[in-house]
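Asks: What follows is a protein structure lacking sequence information:
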């Protein structure tokens, strides 16, 4: 390795260090990402302004153009489901049906249903946490287990493994690999079962141990939504992690009455069915050859059809939610405004992380990193899993780490997969599951937000979050990589 490569690698590490350290302290990534990119370019003696305005902004703008519709529709749908009382109605239904003896299962499944149906993670946090507190207190289950139970239901298998999930993480690989939200459905289902079963086993084990030691719910109440939403440092961390700005939780007005369970669940059913129909039946039969013309970007249908399927599904769900709840929502305009505003900061924040990754990937020293990653034994699946895990861990963002990895290495992985006849759907599923493992380290915005919403701290509750969100996901990832390597995609 040459001296210039060593200096360039040092610049990349210094830039990452500045980004991670200050982001964890609540500094805005909108400021930190370009600063970190300029630091890396400075060490490499590359043109600073050119990397900022051309490399950084070009990549950030590309991410924004490609995925802003999904951030917009996802945030709007989540806010409509919150203010209409639909998320609360679904959570209450699950708690009534499962009863006081299966409190943890009720919380996990309640979170899983709403997030698999397209409701934003942070909306689910703010709605499910009060329900979980009441259930845990009545059952005498320690409150320190609340964050892990909510995390298991909202931010593990429904985010990265369930076939067809409309999460932004499951959408990002589609333009790179020409896949659909239902890529490798069998492997995704297996991974989902592993994450859910392992997480429930651990939480029920911890519940039994706590009861045997006489540990009850404990003291304390949930912090107010006003206090949480006004915490700027918490907001800055949260908006790089998922697609909803928690400050908008306060805006709009919630319905005074809940819809029936059927009315509450209908938009979620619409998301799933329309997504399935568009992905597997409608778009494959539509003539999209016009996309090859220059005025449409000269893209292949496979590069956009997956994103289009999710856009149509979320739009249909929004129309359904409005049709069923338009008279129930007290201030429809305020709710709609809050929903669309909630998408702005998250999409720009993640785009800034992507811009930083583009600058790093353009530096000469990055070739050393690329060769090291691609030189990992075990084939392209192992290399892809390691690269995505590391980048998601460093950025504290599943979507940011995933996009940086695919921007830098996606074409190379596609070439290697083509040489051995590997289905791109397998790359898709491994990449998405990998993005949802080490992203849940202590500095992750979703983790920090969830602990705050539950009135807990890292010392009390993070161990169980680590087990269900990271260990369980890593086990599922290892199984998927092994099956994909020896059996292929299914």
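Replies: Cool, the structure landed. None of the values given here were measured: they were computed from a predicted structure.

Asks: going forward, measure contacts between C-alpha atoms and count neighbours the same way
Replies: Will do.

Asks: Need the three-state assignment for residue 377.
Replies: coil (DSSP: H, G, I helix; E, B strand; the rest coil).

Asks: That one: what's it in contact with?
Replies: Residue 377 is in contact with residue 383, counting by Cα atoms under 8 Å, 6 or more residues apart in numbering.

Asks: any idea how far residue 355 is from it?
Replies: In this view, residue 377 and residue 355 are 29 Å apart by Cα to Cα, to the nearest Å.

Asks: What ranges does the stretch 201-350 of the chain have for its helices?
Replies: Under the criterion DSSP state H, counting those that start in this stretch, the stretch 201-350 of the chain contains helices at 225-229, 232-238, 261-277, 301-325, 332-362.

Asks: Comparison target below:
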């Protein structure tokens, strides 16, 4: 019966999130409901002594990376730097390679550290204009944007500064470059298969006489000609993030003197620190160099700061819910059931991660929950922590884009399209192909030991 209560609250989380109820409200209510129905401990104890400490600890660990990433993304968008880079790539690849252009431009921004939501708003007008010029059905544009933003640059490519890639660094003691060979393998699969799928769909539609389509785009979004930094200047912040992050991760924080200094403080080096420092330096560079493009600097920094709050509080709320579920006696039965499945442990990691991400409709929420619920158990299996890091993220990037996913809903709203028009192709490039890549990575690692 108690196991059914846990499953019921998970289904409730998915259903009500799809109906638009905020996770900030849902997670604590459902956590208290689980405690009340199982009678393991008082529901107010669950809120104050289990849920809140877990949520607060998550915010303590990850708030700096969330706020730095949000401000960086806001400044890249507000200054026009993101638009300049994407427009440059698209113009030089041309309408003949319209799909590839949109995917690569989106991927550059995402891998450069621009937040996913900023990328969506930056890429829509340019991608729409490119698809319109090439005669490609607009309904395929969301798939192209999600392929570049929600897949290989978010979960697979080693070194991506997206906050999702920093989450396992603390519990697993890894860096954002964890399992580079496996990450590159998965990333290549996602990019190549995703491009081939969208091109196939476009060619099939165009052969049937379908073109861009008749869409209401009377506003000025598609013709934004406001001043932007030059391409090189627009690229500098991204290069700064790459270079500083790489140097700090692979040299400074690996030097014996630095390691010894933190050991004397009875702590270990935090895998998010290099990313935070790199983003901070890039932010300062933009504030100084982009002054003529940032007409209200204080407002942009404020908006970026505030924009970081909802994502981190949503995820922290989900982690708090996970902590309550973990504390229930029925969870021992669930863990035993997972452990009893006769498959390699890495497949259990992937199955748990993608299931939780699918229920919540969020890769970061799923990752946060799986790290809170089973992170230590997975480490105790003896699996290489770097492989764990990468597999958890690859799997979380699978079912996270079910129809109730907030990022998908936002993207479709920005593109002025519906689930019926575009979701099928989004599902292929953000769920089917990433899960195939995760499965391949696990098989390759188990067969060869590749990391």
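Replies: Now that the structure is in, tell me what you want to look at. The model shown is predicted, which means the values in this text are computed figures rather than measured ones.

Asks: Tell me which of the helices of the stretch 201-350 of the first structure sits nearest to residue 288 of the first structure.
Replies: Residue 288 of the first structure lies closest to helix 301-325 among these, at 5.9 Å (Cα to Cα).

Asks: ok, and for the closest one, which residues are buried?
Replies: Across helix 301-325 of the first structure, burial judged by 16 or more other Cα atoms under 10 Å covers 301-318, 320-322, 325.

Asks: How about residues contacting it?
Replies: Against helix 301-325 of the first structure from outside (Cα under 8 Å, 6+ apart): 69-70, 73-74, 76-77, 80-81, 84, 118, 166, 171, 174-181, 259, 263-264, 266-268, 270-275, 278-279, 283, 288-289, 291.

Asks: redo that, cut-off 7 Å
Replies: With contact meaning Cα atoms under 7 Å, 6 or more residues apart in numbering, helix 301-325 of the first structure is reached by 70, 73-74, 77, 84, 166, 171, 174-176, 178-181, 263, 267-268, 270-271, 274-275, 278-279, 283, 288, 291.

Asks: Trace residue 163 of the second structure over to the first structure, please.
Replies: Using TM-score structural alignment, the partner of residue 163 of the second structure in the first structure is residue 168.

Asks: Neighbours of that match, how many?
Replies: Using other Cα atoms under 10 Å, residue 168 of the first structure has 23 other residues around it.

Asks: for residue 293 of the first structure, same thing?
Replies: A count of neighbours around residue 293 of the first structure, defined by other Cα under 10 Å, yields 11.

Asks: Next, work out how far apart it and residue 32 of the first structure are.
Replies: 38 Å.

Asks: Likewise for residue 57 of the first structure?
Replies: Counting by Cα to Cα, the gap from residue 57 of the first structure to residue 32 of the first structure is 14 Å.

Asks: tally of neighbours for the equivalent of residue 132 of the first structure over in the second structure?
Replies: Aligned counterpart of residue 132 of the first structure in the second structure: residue 127 (TM-score structural alignment). When neighbours are defined as other Cα under 10 Å, residue 127 of the second structure has 29 of them.

Asks: Same question for residue 94 of the second structure.
Replies: Residues lying near residue 94 of the second structure (other Cα under 10 Å) number 16.

Asks: Per the alignment, residue 401 of the second structure pairs with which residue of the first structure?
Replies: Under TM-score structural alignment, residue 401 of the second structure pairs with residue 440 in the first structure.

Asks: what do you get for residue 251 of the second structure?
Replies: Per TM-score structural alignment, residue 251 of the second structure is aligned with residue 281.

Asks: residues near that match, how many?
Replies: Burial measure for residue 281 of the first structure: 11 neighbouring residues, criterion other Cα under 10 Å.

Asks: my guess is residue 330 of the second structure contacts residue 4, does it?
Replies: No. Using Cα atoms under 7 Å, residue 330 of the second structure makes no contact with residue 4, being 9.1 Å away.

Asks: Give me the more crowded residue out of these two.
Replies: Taking other Cα under 10 Å, residue 330 of the second structure and residue 4 do not tie; residue 330 has more neighbours (18 against 12).
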